[in-house]
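Colleague: Sequence and predicted structure below; questions after.
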Amino acid sequence: MTYPENFEQKIEFQKIRHYIIDQCLSTLGKERTENMSFSSSFDEIQRWLTQTEEFVRILQEEDAFPSDNFFDVRPMLKRMRIEGSWIEQQTLFELRRSLQTIHAIVAFLRRDDEKAPRYPELRALTENVVVYPDMIKKIDGILDAFGQIRDNASKELADIRRQLTSTMGSISKTLNAILRNAQSEGLVEKDVSPSMRDGRLVIPVNPAFKRKIKGIVHDESASGKTVYIEPSEVVEANNRIRELESEERREIIRILTEFANYLRPFLPDLSVSYDFLAEIDFIRAKARFALQINAIKPPLENRPLMDWVQAVHPLLYLSFQKQNRKVVPLDITLDETNRILIISGPNAGGKSVCLKTAGLLQYMVQCGLLIPLKENSQVGIFRDIFIDIGDEQSIENDLSTYSSHLNNMKFFLKNCNEQSLLLIDEFGSGTEPQIGAAIAQSLLHRFNERKAFGVITTHYQNLKHYANEHEGVINGAMLYDRHEMQPLFQLSIGNPGSSFAVEIARKIGLPEEVIAEASEIVGSDYINMDKYLQDISRDKRYWERKRDEIRRERKRMEELSEKYQSSLDEINTQKKLILAQAKEEAEKLLSETNVKIEQTIRQIRETQAEKEKTKQARQTLNEFKEKVAASDLNHADVSKMDKKVLHRPKKPVRAAELASIPLATGDVVRMKGQTTLGEILEINDKKAVVAFGMIKSSVGLEKLERVSNNQLKKEQKKSSNTRDLMYEKKLNFKPDIDVRGMRGDEALQAVMYFIDDAIQLNISRVRILHGTGTGALRQIIRDYLRTVNGVARFGDEHVQFGGSGITVVDLI
């Protein structure tokens, strides 16, 4: 239930309706849009919203949905109920094409597995819809591809048209012979040819020679310089043509009457099929409008609730879009704790826009329309919406503005309850301020007692006090920039707003003495209170900014902590692995040593301690010891050796000499043309494994260049930060990007940054989701990918995962 009768006009919903009508393909959808109505049934609203959301996905992701030939043939179906009636040829053609469209839509929605359909709510609409392939085939036997009656629609029609063709041919020959004779005698101009008048073939003749040609004069030109004569030789033949044409018409009517008789038993099911086509047209129009205003299907609650994040007035959005301006979004919350919001603030500060946004979006949702707000919003259901906006003054009923407001309030009091939403603009205005404020407070108290929900705008201080002192009611303020002296159009819930009357008066240029005298009249308490409200509003904005900064900083610290903990865990794991490997090698080395010693002792014993053999065995053992010592040194003292090598003074090496020395494991290098430093971990053939910070990458040796000590010192400071940034960047990198809905240049810019990051982070494969649509966005992106050196190949995703709507890119 909504109040008053012109509720839709008050919240400008009629304009929304007209936008949707503009998106309809036929009178079928337009009629449904005109009959669109408010509902308080949760299940019904949920179904409507889901249907529209599913169609939004079809518009974004599908190219094959049938959207041609939405013809409204229902008036013809009603006429066909009368026995003996026939169907018009053009209507039959429209019936055939629209039946084909219904068949194609049903096939589209039923193409998926019944247990897991892609569009379940839209598929459910097809349950009782009958398709008519046999009827389409029968119509094709009557009409050709252009909607004309076929010659072979019946045997009789074929015979009649054969006679017509033959008779027309003989008339044409006779007329041409007569015309040639007349031309040779100079009675008719050389360039004249036979023409048609009243369905009869005639010859154009100069009036001076009309007696020279025997026949019937049928017409003359507007100028009187030409008369049209039917020669007597073809009169009978022309009469025969008229008879055959009448016979042809009667046969066509017989064929169409016969088809109407065939059609009549199907009329009830056909009516259901065209109701389905109307519903699809309506849902499609709603979906197209949703895309126009960036609307979504919000999470819906089966209770009175309004928890909206960045809600936007759709008409304001469309208007500002043309002016290249942005709408300030609305954040608003009404729940069981704070049911009634009292909005105060300066004139022209956006109070009424907030009120209309709340009313319009709630009404749109309960009419089954998607609305523009963020996904983390929550939308409830109200049984009633009552609105009191504007001047209802009436001369006929002798009602003043205030009286009309009181009439509305009387209706609200009688009918409101815990499932009602009240929208009241300038509550209590229109009469003497003190009594108006008192009555407004009394009404507000009763609305609160009845646990109604509401958004109310006011300038009255007593209503602001009431909101501070009573549960269920909360203040809200429209923010105002005191320095720039202009409204911010932002709603801040929790504190009352100031009217900024003094500041606005000064900005307009009212004399200072007038302002001072006005301040004395209202008293210092009132002025100070207004200042306190302004200070509270200013302080609140300041602390909100600080809170946001702290929240962002805390989040960043948590991310860094997680990153360093992850790095520490990785280091500990690597440390354990290295120690285990070292232990295993040591045990193996010790085993080999024991075996070697035993072999040496055995050789000495077998040779019975011959001096030369003993010397040889000892030499072999000593060589093995040296090898073991070297191996042990490499494992145990590698860190000490590295330090000695690093701190040992080196002879300067020229750049040319440095470039000629082959790259080796441990060299500090960078990719040619890049600044990020890395260390070679190993070299395999013509490729090297290089550690750039925490990231390992396989790079061709020809792409690397050694970094000298001087360069290393200069860039070590830069690289220490770069490693952390690269690591953090890789942690946060997502291998998918969605550019659907972007303009071509926006999408291309986003893809360029995305591919650059992927190459820099050594990502092997990424996916670009652009949708199918017209294919223009896909072409732009792929044209760019062809120019990128780091791209190895690209192509369509597997059909199961998106097909041509997604481009998969493999990087070098």
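Modeller: Received, thanks. Numbers count the residues shown, from 1 in each chain.
Colleague: use CA for all of it now, contacts and neighbours both
Modeller: Fine.
Colleague: Which parts of the stretch 201-350 of the chain are strands?
Modeller: 215-220, 227-231, 306-311, 330-334, 338-344 (DSSP state E, counting those that start in this stretch).
Colleague: Contacts for the fourth one next, please.
Modeller: The contact list for strand 330-334, computed with CA atoms under 8 Å, 6 or more residues apart in numbering, reads 305-312, 340-341, 354, 453-454, 490-491, 493.
Colleague: Please name the residues that touch Arg74.
Modeller: Applying CA under 8 Å, 6+ apart, we find Arg74 in contact with Ser271, Tyr274.
Colleague: And the contacts of the longest strand seen in the chain?
Modeller: Counting residues, the longest strand in the chain under DSSP state E turns out to be strand 472-481. The contact list for strand 472-481 (CA under 8 Å, 6+ apart) reads 336-346, 349-351, 448, 451, 464, 466-468, 486-498, 537.
Colleague: Neighbour-wise, which one of the contacts of strand 330-334 leads?
Modeller: Counting neighbours by other CA atoms under 10 Å, Phe453 leads the contacts of strand 330-334 with 30 neighbours.
Colleague: separation between that one and Glu612?
Modeller: Distance, Phe453 to Glu612, using CA to CA, to the nearest Å: 111 Å.
Colleague: again with Trp308
Modeller: In terms of CA to CA, Trp308 sits 99 Å off from Glu612.
Colleague: tell me the helices in the stretch 601-750 of the chain, going along the chain?
Modeller: Using DSSP state H, counting those that start in this stretch, the helices of the stretch 601-750 of the chain run over residues 611-636, 638-647, 655-660, 709-732, 744-760.
Colleague: before we go on, here's another structure to hold up against the first:
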Amino acid sequence: MIYPDNFENKIGFDDIRRLLKGRCVSSLGTAWVDTKVHFMTQHSDVVKALQEYTEYGLLMEEYGDDFEANFFDVREPLIRLRAERTYMEEPQLFDLKRSLQTANYLMKIIGSANSGDSDEDTAGNEEEHRYPALWKRTENIDTFPEIVNRIDAILNKYGKVKDTASPELLSTRHQLEVTTRSIGHSLRSIIAEAQNEGYIERDVSPTLRDGRLMIPVAPALKRKIRGIVHDESATGKTVFIEPAAVVEANNRIRELKAAERREIIRILQETASLIRPHISEILEAIQFLAYADYLNALKSFSETTGGIVPQVSKGPVIDWRQAYHPLLKLSLERHGRKMVPLDISLKTEQYILLISGPNAGGKSVCLKTAGLLQYMLQCGMPVPTGENSSPGIFKDIFIDIGDEQSITDDLSTYSGHLLRMKHMMKHCSSSSLLLIDEFGSGTEPQIGGALAEGILDHFVTAGAHGIITTHYQNLKLYAQRQKSIVNGAMLYDRHQMQPLFMLQIGNPGSSFAIEMARKIGLPRKVIDYASEIVGKDYVMSDKYLQDIVRDKRYWEDKRQRISKRERQLEDTVAKYEKELAEVEGERRAILTKAKNDAGSLIKEANAKIENTIRAIKEAQAERERTLESRNELSEFKATIDSKDIKADHITRKMEAVRRRQERRQQAKGNRGKATPPAVNALSALVSSLKATPKTSVPKEKRIFKKGDYVCIKGQTTPGRIENINGSQANVLFGMMHATLALNRLEAAPAPKEDKIRQVATFVSKATRDAIYEKKLHFKPEIDLRGMRADEALTAIAYFIDDAIQLEQPLARILHGTGTGALRELVRRYLGTVSGVKRFHDEHVQFGGAGITVVEFN
């Protein structure tokens, strides 16, 4: 049940219908929106409608580029076709063909199997199809390829009957063409002769009037041409003559055209006879096209408003997370504003939400948002809400919003309100949703509040779910006592005196009546007088309530920020742990590879030395062979040097070989003879290997500190380190500062005084003058208020660079308070600038949080 009759208008669903109809491409879709979109109370029906929408969206994503949305409303011509000897005109028949082609294409895709092969017809259970919900809807709808082929055979691509539709039509049109050409030839001859005689102008050509070809002539010369005067122009300055020579031919054309029309009607009647037995089935296919047109419009609307298909609970549940009112969202976006999403979620044991708060604070918007989204959901439509929403299904929805007074029915505002309350109390149940705005208002507050409390108690007893807005204090207290009701508040910024349009569930809200009266400017005497009437206790309780709401909001924001930072910290730690593990793995792999390479090289060196010794022995110290072996070993040594490998092991091997050779010579009694050339060569090579420097060990990484003199690697100009920030250093070269990575610097000796002066003068005089002039006119303050984020970021970047270059100690950035977004953007940027020492709020007397003071190194 939906109550009252104007329910859709109250929550804005009439506008949803209008927007949907505007996105339909044919009257089929608009008729579906008007007649078929309705409130459903069964969970299975709602889920089925949403599943069909989801499957149609997937279908369009895959086949949308190949899909032609030919949705034509041919229902009336089809219904008239039921009478015998009737037929459809060519445009209607052409529309029918294109509509059936669209229907056939959709049926083919929907009936395709899960494997994705849409060329094979499949049958069976829903699980065997790619789009089971749509297949279930269309399984009894027929396709009509024979009718499409028949229409294709008689109509061309422009929707006109083809010449080849029948032999009689082909013959008739051929005769018509021949006769028309002969008439044209005769008329051109007559016109040429009349032009030579001067009866008509040179630019005159034959004219078709009433289906007959004629010659336009001036009235004074109409008797110069033999023929029949058929018509004259509106001005009377031209008459149209049918020459006698073409009268018979024109009559023949009329006869042929009549014969052509009779043959076309016969062909159309013959085609209608083929269509007539299937009219009911074709209307079903056309009705599915109407549904497809509606789904197309719904898909377009949902993409515009951010609608999704949520998880739908079976029972009556209110659970909307990050929900938007779609119409309000579209309206705000047109004006460049952003809507604040609402979280409206109730626990199982708390099924009535009582919302309080200031006027114009968003209570009615919250109420209408919940009502509209619930109604859209139960009409089978996606809703603009978060994916973690899990709303339920209600059997009845009752609404009481706005003034329903009626002069004709002798009803006041409050009388109408009571009648609606009476209807709700009579028909509500545990599966009903009540939406009541300004509960109890319209009469004397004390009795109105008492009646409202009694009605609310009846709703609690009936177990009805509801969202109710009120200002009455007694209802807030009643909600605090009842476990089934929970208070909610629309938040309000007490300092800036403006609503935040955010719903907070758990505590009642304040009406902020006294604060709003002060903001508007009512005299203080009036405000004090009102405060005395209601009493100090009431005023203080209202103030305490505001403080509670403010503090809760503060700590909730604090908790969310801390949770967010904890998640960021956990992500960062996990990232670094992963990277550390990867680095450790790479280090082990490199060490293992280095050990393997070193072992292979040592084996190769040992083998090379043994081969050299063997060659020297076999050659018996011949000079050429010894020299050749020495060269081979020298080449191998060069290879070792190029790979930067230690030669200690090889040197020891060579020294042992040399000593063995000496002992061998002494054993043979080589009396004072010179050492053989091979031994000398081997000794020289051993000496050279000893002299070969070992693999250079990288120097220990120099740790720089503030005040050290450094230069850029590969250059000689010295500079002094002014500041070190992590792996970056701010270095002063003469008069210019440069921020460089530490690994690009190397130690340099401290320059002498004359060297410092010499270095300091490399900046040209023109540059120094320009810097001095800029420093004179530089203002250490910038105003960012009113700028967009990208504009503000560009402006602050240039401003900070200038301040650092001109060595300013302080700078002030005026960004205002507002929402705090601009202040956060400025401070995030300042945190990335190495030249910034610290930044903080200005003193409260000079602007407080609206100004950021920046101190530089």
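Modeller: That came through, no problem. This is a predicted model, so every value here is computed, not measured.
Colleague: Can you calculate the TM-score here?
Modeller: The TM-score (TM-score structural alignment, normalised by the length of the first structure) is 0.73; 668 aligned residues with a CA RMSD of 4.4 Å.
Colleague: against the second structure, where does the longest strand of the first structure fall?
Modeller: For strand 472-481 of the first structure, the aligned range in the second structure is residues 484-493, judged by TM-score structural alignment.
Colleague: what does stretch 183-199 of the first structure give?
Modeller: The aligned range for stretch 183-199 of the first structure is 195-211, by TM-score structural alignment.
Colleague: Residues touching the matching stretch, excluding its own?
Modeller: 184, 187-188, 191, 194, 213-218, 221, 224, 254.
Colleague: what about that stretch, start to end distance?
Modeller: Across stretch 195-211 of the second structure, the terminal residues are separated by 24 Å (CA to CA).
Colleague: returning to that earlier point: for the match of strand 472-481 of the first structure, which positions count as buried?
Modeller: By 16 or more other CA atoms under 10 Å, the buried positions in stretch 484-493 of the second structure come out as Ser484, Ile485, Val486, Asn487, Gly488, Ala489, Met490, Leu491, Tyr492.
Colleague: Columns distance to Thr592 of the second structure on top of those residues, output as a markdown table?
Modeller: Shown next, in a markdown table, are those (distance: CA to CA, whole Å):
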| residue | distance to Thr592 of the second structure |
| --- | --- |
| Ser484 | 70 |
| Ile485 | 70 |
| Val486 | 67 |
| Asn487 | 68 |
| Gly488 | 66 |
| Ala489 | 67 |
| Met490 | 66 |
| Leu491 | 65 |
| Tyr492 | 66 |
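Colleague: Aligned to Thr165 of the first structure, what sits in the second structure?
Modeller: Under TM-score structural alignment, Thr165 of the first structure pairs with Glu177 in the second structure.
Colleague: tell me which element its match falls in.
Modeller: helix 167-197 (DSSP states H and E).
Colleague: Also Val365 of the second structure?
Modeller: Using DSSP H and E, Val365 of the second structure falls in helix 363-378.
Colleague: Mean distance of that helix to its aligned residues in the first structure, please.
Modeller: Aligned to the first structure and superposed, helix 363-378 of the second structure gives a mean residue distance of 0.7 Å (mean CA distance after the TM-score superposition for the first structure).
Colleague: What range does that helix cover in the first structure?
Modeller: Going by TM-score structural alignment: helix 363-378 of the second structure matches residues 351-366.
Colleague: swap in stretch 271-284 of the second structure?
Modeller: Going by TM-score structural alignment, stretch 271-284 of the second structure lines up with residues 259-272 of the first structure.
Colleague: mind checking how far that stretch is from the chain centre?
Modeller: Here stretch 259-272 of the first structure is found 40 Å from its chain centre; the criterion is CA atoms, centre = their mean, to the nearest Å.
Colleague: secondary structure class for Gly57 of the second structure?
Modeller: Look at Gly57 of the second structure: counting by DSSP: H, G, I helix; E, B strand; the rest coil, its state is helix.
Colleague: Tell me how far the closest residue to it other than its chain neighbours lies from Val383 of the second structure.
Modeller: Nearest residue to Gly57 of the second structure in three dimensions, chain neighbours excluded: Lys299, at 6.9 Å (CA to CA, 6 or more residues apart in numbering). Using CA to CA, one obtains 11 Å as the distance from Lys299 of the second structure to Val383 of the second structure.
Colleague: do Thr179 of the second structure as well
Modeller: Counting by CA to CA, the gap from Thr179 of the second structure to Val383 of the second structure is 66 Å.
Colleague: do the same with Met736 of the second structure
Modeller: Distance from Met736 of the second structure to Val383 of the second structure, by CA to CA: 60 Å.
Colleague: now swap in Arg550 of the second structure and tell me
Modeller: Distance, Arg550 of the second structure to Val383 of the second structure, by CA to CA: 31 Å.
Colleague: just Val710 of the second structure next, same as before
Modeller: Val710 of the second structure is 65 Å from Val383 of the second structure, by CA to CA.
Colleague: hang on, the earlier thing: mean shift between the longest strand of the first structure and the second structure?
Modeller: Compared with the second structure after fitting, strand 472-481 of the first structure deviates on average by 0.9 Å (mean CA distance after the TM-score superposition for the first structure).
Colleague: thinking again about what came up before, let me know which of the helices of the stretch 601-750 of the first structure is tucked in deepest.
Modeller: A comparison of the helices of the stretch 601-750 of the first structure by mean neighbour count, using mean count of other CA atoms under 10 Å, puts helix 744-760 on top with a mean of 16.
Colleague: Give me the angle between it and helix 709-732.
Modeller: For helix 744-760 of the first structure against helix 709-732, the angle by axes from the mean of the first three to the mean of the last three CA atoms, to 10 degrees is 120 degrees.
Colleague: Report the distance from helix 744-760 of the first structure to the chain centre.
Modeller: The answer for helix 744-760 of the first structure is 20 Å, by CA atoms, centre = their mean.
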